[in-house]
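**Q** here you go, sequence then predicted model.
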Amino acid sequence: MQFDALILKVASRCNLNCSYCFMYNLGDTTYKGQPKFMSYDMIDSILEKTKKYIQKYNKKEFSFIFHGGEPLLIEKDFYRTFITKANIIKKELQEVVFRYDIQTNGVLIDEDWCALFRELQIYPSTSVDGTRKAHDMFRVDHKGNGSYDKVFNAVRLLKNQIGYADTVCVINIEEEPKVIYESFKEMQVNSVNFLIPDFTHDNYPFDRGKSEMADWLIALFDIWIKDPNRYKIPIFIGVMNRLLGVTENSSNESTVLVIETNGEIEAIDSLKACGHGFTKSGMSVLSDDLSDIKNSPLGKLYFEDSTTKLCAKCLECPIRDVCQGGRLVHRFKKENGFNNPSVYCKDLIKLIAHIQNTLIDLFPELYSKENIDRMKTDEILKYVDDTCKKDRINISYTDELEFFGQN
């Protein structure tokens, strides 16, 4: 059980009210019982437990990701204090490299915040859903007003003041991929981390008979791969790396540990979409070590077993090693916990097949030499569906996956 980063929820409230947000609008209301801001007193406990964890696992690099809610709601001195104390710990650990990141909705970014990011070497990433149409459809303030103009200006300011602009975009298939792609070019971004929306089997809003998400991503991929001046898109790079065997341990999901404003230790916060209180472990940095998360059922599944303990259908899938079952949150169903394929299963198969076949077209000699055939989406889908109907595999850990069911 290892991870390389802590997500620090320095603020439990937000100045936006995004309708798809797993923190506030997908059924989990535990934030109401959290302090609005992380206290200065919590810093020493977090850093002491981080130091102990790094020494235990001999980590050489470690990241602190400031998050929320909206992390720019907390005062700037909190970051100065945290990083000053963290740098003292880093000197004690000698060869460890610390990285500081912040994920913000961008609304409050101004020249003063940019100056702080430069001063403390904090690397910001801004959430923006591409165009005004796509962004303001969901990312509104508490009065229902869109936030696109403020965020667009914030991204351009970061580019000018810091020299780069990294962004996160929740995919909105109601906007054209080409329009979205070009909008980020206009912002002069360095990267866009496109995220598939965090829906489970219980609240999936799309037509299950179609593969709308795959069709959207395939159109985007074709634009991106042909652009000599493309920006970085991690979802595509991750799939290509796994297809090519470039990064053996490439994962479809970041393995990070979450620390809430009151010091509670939790697994990845996207799992809040599974239900109220779902991520609560009963552990805290005030009384537990970071590695103790493996003693909770959810922590063990997320950190140790999420890519190996898959449902029978996934185990039979011929591209399992590339897909890795998809993200854990997308497998959840109240009826039987995580004993399901991803709700985006068809989309993932179609996307991976398309990327593989594109690589074959780009590097025919390489693939011919390795005797690698083109993937046929329909054949894979039929094989997986037939396997599911036959229920050919009996897995020994069914109870572990279905433990999280809520019926």
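**A** Sure thing, it's come through.

**Q** alpha carbons only for contacts and neighbour counts from here, please
**A** Noted.

**Q** which residue ranges of the stretch 251-400 of the chain form strands?
**A** Taking DSSP state E, counting those that start in this stretch, the strands of the stretch 251-400 of the chain run over residues 257-259, 264-266, 283-284.

**Q** who are the packing partners of the second one?
**A** Which is strand 264-266. When contacts are defined as 3 or more C-alpha pairs under 8 Å, 6 or more residues apart in numbering; DSSP states H and E, strand 264-266 sits against strand 257-259, strand 283-284.

**Q** give the buried residues for it.
**A** Going by neighbour count (16 or more other C-alpha atoms under 10 Å), the buried part of strand 264-266 is 264, 265, 266.

**Q** which residues touch the closest residue to the first one other than its chain neighbours?
**A** Read that as residue 264. Distances taken as C-alpha to C-alpha, 6 or more residues apart in numbering put residue 284 closest to residue 264, at 4.2 Å, once the chain neighbours are dropped. Residue 284 is in contact with 263, 264, 265, counting by C-alpha atoms under 8 Å, 6 or more residues apart in numbering.

**Q** quick one: the last one from residue 40, how far?
**A** In other words, residue 265. Counting by C-alpha to C-alpha, to the nearest Å, the separation of residue 265 from residue 40 is 17 Å.

**Q** go on, the first one?
**A** Counting by C-alpha to C-alpha, the gap between residue 263 and residue 40 amounts to 11 Å.

**Q** count of residues packed around the nearest residue to residue 205 once chain neighbours are set aside?
**A** Distances taken as C-alpha to C-alpha, 6+ apart place residue 199 nearest to residue 205, at 7.9 Å, with adjacent residues excluded. Applying other C-alpha atoms under 10 Å, we find 24 residues neighbouring residue 199.

**Q** how about residue 77?
**A** The number of residues near residue 77, taken as other C-alpha under 10 Å, comes to 11.

**Q** what helix or strand is it on?
**A** helix 76-93 (DSSP states H and E).

**Q** let me know the next secondary structure element after that helix.
**A** strand 97-104.

**Q** and stretch 360-370, how far from the chain's centre?
**A** Between the centre of stretch 360-370 and the centre of its host chain there is 32 Å, according to C-alpha atoms, centre = their mean, to the nearest Å.

**Q** this is the other structure I want to compare:
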Amino acid sequence: MYIQTFVLKIASRCNLNCSYCYMYNKGDITYLTQPKIMSLTTLTATVSRIQSHISTNNLSEVFIVLHGGEPMLAGKKYIRNLINLFRNQLDARINFSIQTNGTLIDSEWVALFQELHVNLGISIDGPKQYHDNYRKYHNGKGSYDTIRRRLHNLNADSQVGYLFVVNTAILPEELYKFIKDMKIRHLNILLPDHHYADLPSSKTSKELGNWLISLYDLWRNDLNRPFVDFFENIIKSFFNLSEGTQILGSCENSVVCIETDGAIEVIDSLRTCKSGITKNNLNVSKNEIAEIFKLDLFKMYYLSHSTVADKCKKCIYLQTCGGGFLPHRYSLKNEFDNPSIYCESLFGLIRHIENDIKIEIKIE
């Protein structure tokens, strides 16, 4: 067992205050005790621990995700020095990406990312009236206009993927038109971070499956469609071409978070379940990365697609779904021993895609 993706929380604060954010608005307040920016000492220790992990496991490739908070708050010089440090010290191919809210992007940032070969992920939640309802500054002002203005700094050489949190208040047709008008070529969609102790409205839950099916049909019938990871991974699973991701699939989840203070933790999305749930005594200053496998919570996350509820074990779509995303299974009574709260919606979508594939194959 090994880790291949390292999410570096280089900034513990954010210039936005998104209402659904698992970091700041879902009950976990542990970020308040964290350094605002990861120090050089912690960065150096992190590089050393990752290199040790690479050597021990003979890894040829690793993925480094710069995350936050808002990672661009660390500044351009910081990011340049970080990437140079990692490239000089790690004996493996490194794939760098940064996940940002997009409000700070300027032409210098774009040039820096292109020079250093950093893939850019930008969060945007559809047209202005929907985006601004959730993704706001701390003063309550929406961030949409700022982001759209900042996106003009991108160019044809920019390696950009967009991240969208599903909102059933947006008609699928309206969202897809937005995607096309934005000329988005790479998109991933996320289900809202809820669980049995924090359920979405019954209307939203019931509508979600049909909403996803409608969006899939719009996408599928578009000959010039963008790459949508969520749909692509489901399709590929039927041909054994993809083991999926931590969201859906059959893969082992070889992802770990390094906090600004050097803490080695399970993915931060789990913080939506209970404040402090990811906290432990591991730190890059004194521990190897692999020691996280000693933690029950991490082992559960790592094997979450094979350690599923009894209902899931009998499901015909287990290989494709893998029980869904671990945080979406949580309840106060059974903890993670439940199907995803989105089980019915995911089942309907996967069945719809399977039938679509069968029709396509029959026609051909």
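**A** Done, it's in. Keep in mind it's a predicted model, so treat the numbers as computed, not measured.

**Q** next, the TM-score between them, please.
**A** Overlay of the two chains. TM-score (TM-score structural alignment, normalised by the length of the second structure): 0.95; 359 aligned residues with a C-alpha RMSD of 1.6 Å.

**Q** so who does the counterpart of the residue nearest to residue 205 of the first structure in the second structure touch?
**A** In the second structure, residue 199 of the first structure lines up with residue 194, judged by TM-score structural alignment. Contact analysis of residue 194 of the second structure by C-alpha under 8 Å, 6+ apart lists 200, 272, 327, 328, 341.

**Q** and the end-to-end length of stretch 386-398 of the first structure?
**A** Stretch 386-398 of the first structure: ends 20 Å apart by C-alpha to C-alpha.

**Q** excluding chain neighbours, what is closest to residue 76 of the second structure?
**A** Among residues not flanking residue 76 of the second structure along the chain, residue 109 sits closest, at 7.0 Å (C-alpha to C-alpha, 6+ apart).

**Q** counterpart of residue 167 of the first structure in the second structure?
**A** Checking TM-score structural alignment: residue 167 of the first structure goes with residue 162.

**Q** out of the strands of the stretch 251-400 of the first structure, which comes closest to residue 334 of the first structure?
**A** Closest approach to residue 334 of the first structure among the strands of the stretch 251-400 of the first structure (C-alpha to C-alpha): strand 264-266, 20.0 Å.

**Q** what range in the second structure does that closest one sit on?
**A** So strand 264-266 of the first structure sits over residues 263-265 in the second structure, by TM-score structural alignment.

**Q** now that stretch, how far from the centre of its chain.
**A** Centroid separation between stretch 263-265 of the second structure and its chain, computed with C-alpha atoms, centre = their mean, is 17 Å.

**Q** next one: stretch 202-210 of the first structure
**A** 21 Å.

**Q** any buried residues in it, and which?
**A** Per 16+ other C-alpha under 10 Å, stretch 202-210 of the first structure contains no buried residues.

**Q** also stretch 170-183 of the first structure?
**A** For stretch 170-183 of the first structure, by 16+ other C-alpha under 10 Å, it's 170, 171, 172, 175, 177, 180, 181, 183.

**Q** give me the neighbour count for the nearest residue to the fifth one once chain neighbours are set aside.
**A** Read that as residue 177 of the first structure. Spatial nearest neighbour of residue 177 of the first structure, excluding adjacent residues (C-alpha to C-alpha, 6+ apart): residue 220 at 5.2 Å. Residues within reach of residue 220 of the first structure, counting by other C-alpha under 10 Å, total 18.

**Q** hang on, residue 220 of the first structure in a helix?
**A** Yes - secondary structure assignment places residue 220 of the first structure in a helix (DSSP: H, G, I helix; E, B strand; the rest coil).

**Q** can I assume it is in contact with residue 182?
**A** No - the pair residue 220 of the first structure / residue 182 is not scored as a contact, 10.4 Å apart, by C-alpha atoms under 8 Å.

**Q** need the contact list for residue 7 of the second structure.
**A** Per C-alpha under 8 Å, 6+ apart, neighbours of residue 7 of the second structure: 64, 65, 66, 67, 255, 256, 257, 258.

**Q** got a list of what the fifth one touches?
**A** Neighbouring residues of residue 255 of the second structure by C-alpha under 8 Å, 6+ apart: 3, 4, 5, 6, 7, 266, 267, 302.

**Q** what's the closest non-adjacent residue to residue 322 of the first structure?
**A** Spatially, and ignoring its direct neighbours in sequence, residue 322 of the first structure is nearest to residue 242 (5.6 Å; C-alpha to C-alpha, 6+ apart).

**Q** same question but for residue 47 of the second structure, I mixed them up
**A** Going by C-alpha to C-alpha, 6+ apart, residue 47 of the second structure has residue 86 as its nearest residue, at 6.2 Å.

**Q** now that neighbour: how far from residue 54 of the second structure?
**A** Noted for residue 86 of the second structure: a distance of 12 Å to residue 54 of the second structure, by C-alpha to C-alpha.
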